[in-house]
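> Below are the sequence and a predicted model; questions follow.
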Amino acid sequence: MIQTILFLSTSSGPGGAERVISNLATSLDPARYRAVLCLFRQGWIQERSESRGVRTHIIPTCGMTDWRWALRFRRLLDEEHVDLIHAHEFDANVQGAFVAAICGIPLVATVHGKHYFWEKCRRRLAYRWVSRQATMVAVSEDLKQFIVENVGACPERITVLYNGVDVPMPPRQAEVDACRKELRLPHGDQIVGVVGNLYPVKGHQYLIEGIPAVLKKCPNTSFIFAGRGQLEKELKDQVHRLGLDERVHFLGLRQDISTILALLDVFVLPSLSEGLSMAILEAMMAGKPVIATRVGGNPEIVLDGETGFLVPPRDSQTLADQLVTLLTNKEQAAQFAARGKRRAEGQFSLQTMVHAYQSLYDKCLRSNP
C-alpha cells in the first residue's frame, strides 16, 4: 500500500532547507510513497517541486494561534488521505504537530538551524512540546545538543539525520567557458566562490574584509558571490570602499550552481551559524576544496586539514591566510578536493538521506497503526 507523505514547510526559499524538502519529496520510492507539499506562501520551492510533479497546496497562516489555518490544514489532510506529515522549521513544526495530534497522524519535525526558537520562553516551551508529540530530527549532532541545552528536550527524543545532496552531472566545458565569459572573469584568474543568501548569519562581510590580504599574495584572484538577500547593497558598498570592484562579483540568484561551482578553485563559507550546510556538501560533491568556519555542523562535514580548512568565525585574517595556502598550493588543494568528494559521496549523498528518512517514516507509521 502506497503511503502519502505531506511535506509542510515554514519557508518557501530558496535556501538549504527548501532544497532538502524538494529533493526528498521528489526522490521517495514511488512504489511505497506519494509526496504532497503544503506551504504557507508561494515561492521558489513551489515552482521547483511542481515542475518535478509534486502536488502543492498554499494555506496562508497568521502564526501559531491561527485556528482558521488549522481547520483548512485538517481538511487538506483528509482530502489527500495523508498518512504522515514531515514538517520543517519552527512554525511548520509547531502548527503541524498541533493538527497532527488532533488527527492522530504521525509527524516528523525536522529542525535545520538555530533560528530564533530558543530566544523566547513560549517558543522553547512549544518546541519542548513538539519533541514529546512528534519525532524530532536535527540535521547535525551540534544542532541536537543545542536543542537539548536551550529547549530542554530529552536527547533520546531527537534523532540526527544528515542532509544529503545528489551527485551532480558535471557541466560541459563549453558551458563553464561560456559562464566565465558571461561573468567577465579575467582569463587565467583563480576563482574563489561563495554560494549562499546575503544574510548577516552567512558572514560574507568577513570574507570581504580579508580579500585585500589575499590579493597581496595572489593578485590574480577573483571572488564571486552567488545569492541574494538583504545585505546586498551593504556588501557592495563595502567592496567599493575597499577598492575591490574589479575583483568581486555579485551574481544574484543563480539556477546554474553546478556550473558556478565548476568555475571555482576554492569554495568558502564564512558563516556565523549553520545547521548542516547544503552549500558545503554541494561544493564537496563537485570536487572543490572547502574553507568554512568552525560553527554548527560544519566540523561534522569538513575534516580540518584533511578535506578542507576550518577557521574561527569573524576571523578575516585567518580566513585570508588559509585561502592563500590553498591558492598557492595546488597539490594540497587537489588532495582536499578528492578526499572531500569521496566523503560527500559516501556519507552525505541524497540516496543516503532519502533511505534514512524512509526508514524513519516506516518506523513512525508502524507505531501508529
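Looks like it came in fine. Numbering: from 1, shown residues only.
> Please count neighbours and contacts with C-alpha atoms only from this point.
Fine.
> Q173 versus I191, what's the distance?
Taking CA to CA, to the nearest Å as the measure, I191 falls 16 Å from Q173.
> Can you pick out the residue with more neighbours from those two?
Counting neighbours by other CA atoms under 10 Å for I191 and for Q173 shows that I191 has the greater number, 21 against 12.
> does P30 sit in a helix or strand, and which one?
Under the criterion DSSP states H and E, no helix or strand holds P30.
> nearest residue to it other than its sequence neighbours?
Excluding its sequence neighbours, the residue lying closest to P30 (CA to CA, 6 or more residues apart in numbering) is I2, at 8.0 Å.
> May I have the residues that are in contact with that neighbour?
By CA atoms under 8 Å, 6 or more residues apart in numbering, the contact list for I2 reads 30-34.
> Swap in 7 Å and give it another go.
31-34 (CA atoms under 7 Å, 6 or more residues apart in numbering).
> Give me the distance between the residue nearest to P170 when sequence neighbours are not counted and A226.
Using CA to CA, 6+ apart and skipping residues adjacent in sequence, the residue nearest P170 is S258, 7.1 Å away. According to CA to CA, S258 and A226 sit 12 Å apart.
> From one end of stretch 305-319 to the other, what's the distance?
14 Å.
> What lies in contact with it?
Residues contacting stretch 305-319 (CA under 7 Å, 6+ apart): 206-207, 209-210, 270-272, 289-294, 302, 304, 336-337, 339-340.
> Which of those residues fall in strands?
Counting by DSSP state E, those place 290-293 in strands.
> Hmm, H112 is touching S277, no?
No. Using CA atoms under 7 Å, H112 makes no contact with S277, being 9.3 Å away.
> what about versus this one:
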Amino acid sequence: MQVKVLFLSHDNDLKGAERCLLELVTHLDLNRFKPLIVLPWRGPMEEKLKQENVYYMVRFLDRWIPSRHRASWNHPFKYLPGLRNRLWSLLSLIEREKIDLVYTNTSTILEGALAARRAGIPHVWHIHEHLRGNADLRCYFPTTWIDRITLSLSDRIITPSKALADNRFHGSEKVRTVSNGVNLAAFRSGDGKRVYMELGIPQNASLVTFVGGISKRKSPIDFARAAVMIHRQRPDVHFLLAGSTNDPVLEKNIRDLLKQARLNDCFHILGFRSDVANLLAAAKVHVSTSLQESFGLTLIEAMASYKPVVATRCGGPEEVVADEETGFIVEPKNPQAIAEAMLKLLNQPDLARRFGEAGRLRVEKEFTVETYAHQISEIIEEAIRTYERPT
C-alpha cells in the first residue's frame, strides 16, 4: 500500500533546499510512496516537476521566517491574518487527497506543521538552515522559541549534519541526521568547454568556481579578495561566481573591489545558473567561503565532478570535506588562507587530481542521492509507524 506524502516547499526556485527536495521526490520508490508537492508560487522548480511527471500544485504559503531582503517591520501583521485561510486550504487538501503524512522542507514555513497537527497525522520537518547568526533570515521570535515549536510540532526532524542538529536541537530523540545526496550521473557528463566558449576564457587558463549566490552568509567577497591575491601571482587564472543576488549592496562592493583591482576581465559574475554540472566540469578548483553552512551541497557536487575543494570551517563542510584528502578546510573570513589553499591546488596539478579522485570516491560511498532517498524513506515510514495522535 502506498504512503501518501504531502511535501511542502518554501520556494519554487532551484537553490539548495529546493534541489534537495527535488532529488528526494524524483528518487522515491513509487511502489511505497505517492508524493504530492505543494509549491508556494510558480517558478523553475515547477518546470522540473513537470519534466519528471511529479504530481504537484501551486498554493500560496507564506513564511513565518522570511529572508532578510523580503522582511519588513510589519511582516507579522501581514502574515497572521492570512494564516487561517492557508491552514484551511491545506486541511481540505489533506482530506481530499487522503494524505498520510506532511513533510515540510525548511524551517521557514509553519503551515504544514499546524495543518498536520490539526488533521491528526504525523509531520516530518526537514531543517536545512541555522537560525542563530544567520544573516540571510529574519526571525521575529527568539530562536530558542522557534526550535521548541519545531520540536513540539514534529514527529521526526531531519538535519543534513550533526553540527546543525547539535546547534538547534541538542540531542533530541526526534532528530535524524541524513547527509544530502547528489545524482552521480548528472555530474559525470558536464560540458566544461561550453563554459569556456561562452565566457571567452582562453583554453590554457585555469578556472576557479564559486556557486552559492551573493549573500552575507555565503561571503563571496572573501572569494573576490582571495582572487585579487591570486591574480598577482597567477594572472592566467579566471574566477567564476554563480548564484542569485540576495544582497545588491554586497554585489556592488564586490564589483567595486574587482574594478579597483582591475580584475573585471577574468572575474565572471553570472547570476543564477541551472547548468551547475557544466560550471563544475570547467573548474580546476571549487571554493566555498561561507561564514555559516549547515552542509555544503555544492561541495559534494564539485567532489562528484572530480574537483578538489576549498571550504571554510563553519559547521557542515567539516562533515563533507576530508581535510587534506579531498580538499582543504580553512578558517572563515580569512582571504589569505583561502588564496593560499587555492594556489596550492592550482600550482600542484597532481595533488589536485588526487584530491579530486578521492572526493569522487567519498561521494560514491557517502553522499549519493539513492542513499539520501532511502534513509528519508525509512524515517517517513518510522514516523507513521510510531505515530501517536495527540489527545
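Sure, I can see it. This one's a predicted model, so the numbers in the text were calculated from it and none came from an experiment.
> So the aligned partner of F309 of the first structure in the second structure, which state does it fall into?
Mapped onto the second structure by TM-score structural alignment, F309 of the first structure lines up with F328. Following DSSP: H, G, I helix; E, B strand; the rest coil, F328 of the second structure is assigned to strand.
> Kindly report the same for the one 5 residues further on.
Secondary structure for K333 of the second structure, judged by three-state DSSP, is coil.
> So what's the residue count around it?
Neighbours around K333 of the second structure, by other CA under 10 Å: 17.
> again with E331 of the second structure
E331 of the second structure, neighbours per other CA under 10 Å, totals 16.
> again, but for E175 of the first structure
14.
> Spatially nearest residue to it, not counting backbone neighbours?
T259 (7.1 Å).
> give me the element the equivalent of the one you found over in the second structure is part of.
In the second structure, the residue matched to T259 of the first structure (TM-score structural alignment) is N278. In the assignment (DSSP H and E), N278 of the second structure maps to helix 276-282.
> contacting residues around that helix?
Here helix 276-282 of the second structure has contacts from 186-187, 190-193, 195, 207, 209, 302, 305, using CA under 7 Å, 6+ apart.
> run the last query once more with 6 Å
Contacts with helix 276-282 of the second structure, where a contact means CA atoms under 6 Å, 6 or more residues apart in numbering, come from 187, 190-192, 302.
> likewise stretch 37-44 of the first structure?
So stretch 37-44 of the first structure is contacted by 6-9, 12-14, 56-61 (CA under 6 Å, 6+ apart).
> Check stretch 112-125 of the second structure too.
Residues contacting stretch 112-125 of the second structure (CA under 6 Å, 6+ apart): 87, 91, 101-104, 153-157, 389.
> Which ChimeraX command selects the buried ones in those residues?
Selecting the buried subset of the contacts of stretch 112-125 of the second structure in ChimeraX, with 16 or more other CA atoms under 10 Å as the burial test, is done by:
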select :87,91,101,102,103,104,153,154,155,156,157
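> Which member of the contacts of stretch 112-125 of the second structure is positioned nearest D350 of the second structure?
Lowest distance from D350 of the second structure to these (CA to CA) belongs to I157, with 41.8 Å.
> Give me the aligned partner of the closest one over in the first structure.
Using TM-score structural alignment, I157 of the second structure lines up with M136 in the first structure.
> Touching, that match and I158? I think so.
Yes. Taking CA atoms under 6 Å as the definition, M136 of the first structure is a contact partner of I158 at 5.0 Å.
> remind me, longest helix of the second structure?
Assignment by DSSP state H gives helix 75-97 as the longest helix of the second structure.
> Could you identify the helix or strand that succeeds it?
Immediately after helix 75-97 of the second structure, counting by DSSP H and E, sits strand 101-105.
> Where does that next one end up in the first structure?
So strand 101-105 of the second structure sits over residues 84-88 in the first structure, by TM-score structural alignment.
> Same check on stretch 192-205 of the second structure?
The aligned range for stretch 192-205 of the second structure is 176-189, by TM-score structural alignment.
> gap between E18 of the second structure and L39 of the second structure?
10 Å.
> Comparing these two, which residue is more hemmed in?
L39 (22 against 18).
> that older thread, buried among the ones in strands among the contacts of stretch 305-319 of the first structure? Need that as a selection in ChimeraX.
Those of these that count as buried under 16+ other CA under 10 Å are selected in ChimeraX with:
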select :290,291,292,293
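> If we only consider the ones in strands among the contacts of stretch 305-319 of the first structure, which is nearest to C218 of the first structure?
Proximity of these to C218 of the first structure (CA to CA) peaks at I291, which lies at 16.6 Å.
> mind checking how far that closest one is from H88 of the first structure?
Distance from I291 of the first structure to H88 of the first structure, by CA to CA: 28 Å.
> dump the residue contacts of the closest residue to L231 of the first structure other than its chain neighbours.
The shortest distance from L231 of the first structure to any non-neighbouring residue, by CA to CA, 6+ apart, is to L198 (5.4 Å). Neighbouring residues of L198 of the first structure by CA under 6 Å, 6+ apart: 228-229, 231.
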